[in-house]
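Peer 1: this is the structure alone, sequence omitted:
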């Protein structure tokens, strides 16, 4: 998939609702549910890059491998890729 950057909160939430992550490590049937559970209710930035055969967008495989979701000073990074264990990490920026 082509890399994307989205800076509209509604578009970000809509896109995340269509992402499912399977495979090794961090998995979820709805990336939106996970993002909301972690308190990212009004994300202002999403960057998605790479390609992962165990990531699905709208039911199709080979969605993005790396996701960065920002809400003000908090950043959620989900990284994975072919043959890698997917990880999720939340950090605070200064």
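Peer 2: Received it, and whenever you're ready, just let me know what you need. The shown structure was predicted, so the numbers you read here are calculated from the model rather than taken from an experiment. Numbers count the residues shown, from 1 in each chain.
Peer 1: from here on, just use CA atoms for contacts and neighbour counts.
Peer 2: Will do.
Peer 1: how many residues are close by the nearest residue to residue 79 once chain neighbours are set aside?
Peer 2: Spatial nearest neighbour of residue 79, chain neighbours left out: residue 66 (4.4 Å); criterion: C-alpha to C-alpha, 6 or more residues apart in numbering. Residues within reach of residue 66, counting by other C-alpha atoms under 10 Å, total 21.
Peer 1: quick one: residue 21 from residue 4, how far?
Peer 2: The spacing between residue 21 and residue 4, counted by C-alpha to C-alpha, to the nearest Å, is 17 Å.
Peer 1: here's the one I want to compare it with:
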């Protein structure tokens, strides 16, 4: 899959108009913004976790960054409250 993958192009995405898509894990949904690949990909997404849901531990070879918009996101490194950027 290739989606908005040319960073030389100017694009504007109204994410409020995008549907949430189910991920492979129950209770985890996403809005794909940029992607090269399928499940293992270079990707930028908005991700929404329902309370109690999780994604199994996995690696991001190209790195990972996230911004917590509400509630608390937890992983093996800690707990990150709303407003945290990692």
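Peer 2: Looks like it came in fine. Bear in mind the structure is a predicted one, so any value in this text is a computation, not a measurement.
Peer 1: TM-score them against each other, please.
Peer 2: Scored against TM-score structural alignment, normalised by the length of structure 2, the superposed chains reach a TM-score of 0.30; 47 aligned residues with a C-alpha RMSD of 4.1 Å.
Peer 1: if we can go back for a sec, neighbour count winner among residue 21 and residue 4 of structure 1?
Peer 2: The neighbour comparison of residue 21 of structure 1 against residue 4 (other C-alpha under 10 Å) goes to residue 21, with 24 against 12.
Peer 1: show me what secondary structure element comes after the longest helix along structure 1.
Peer 2: For structure 1, the helix that runs over the most residues, judged by DSSP state H, is helix 9-17. Next in sequence after helix 9-17 of structure 1, counting helices and strands by DSSP states H and E, comes strand 19-21.
Peer 1: tell me the buried residues in the helix or strand following that following strand?
Peer 2: Later in the chain than strand 19-21 of structure 1, the nearest helix or strand by DSSP H and E is helix 31-37. Neighbour counts over helix 31-37 of structure 1 (16 or more other C-alpha atoms under 10 Å) mark 31-32, 35 as buried.
Peer 1: which strands or helices does helix 31-37 of structure 1 pack on?
Peer 2: Applying 3 or more C-alpha pairs under 8 Å, 6 or more residues apart in numbering; DSSP states H and E, one finds that helix 31-37 of structure 1 contacts helix 9-17, strand 19-21.
Peer 1: re earlier: pretty sure the residue nearest to residue 79 of structure 1 contacts residue 49?
Peer 2: Yes: using C-alpha atoms under 8 Å, residue 66 of structure 1 is in contact with residue 49, at 5.3 Å.
Peer 1: spit out the contact partners of residue 68 of structure 1.
Peer 2: Counting by C-alpha atoms under 8 Å, 6 or more residues apart in numbering, residue 68 of structure 1 touches 45-48, 75-78.
Peer 1: now with 7 Å, please.
Peer 2: Applying C-alpha atoms under 7 Å, 6 or more residues apart in numbering, we find residue 68 of structure 1 in contact with 46-48, 75-78.
Peer 1: is it located within a helix, as I assumed?
Peer 2: No: counting by DSSP: H, G, I helix; E, B strand; the rest coil, residue 68 of structure 1 falls outside a helix, being strand.
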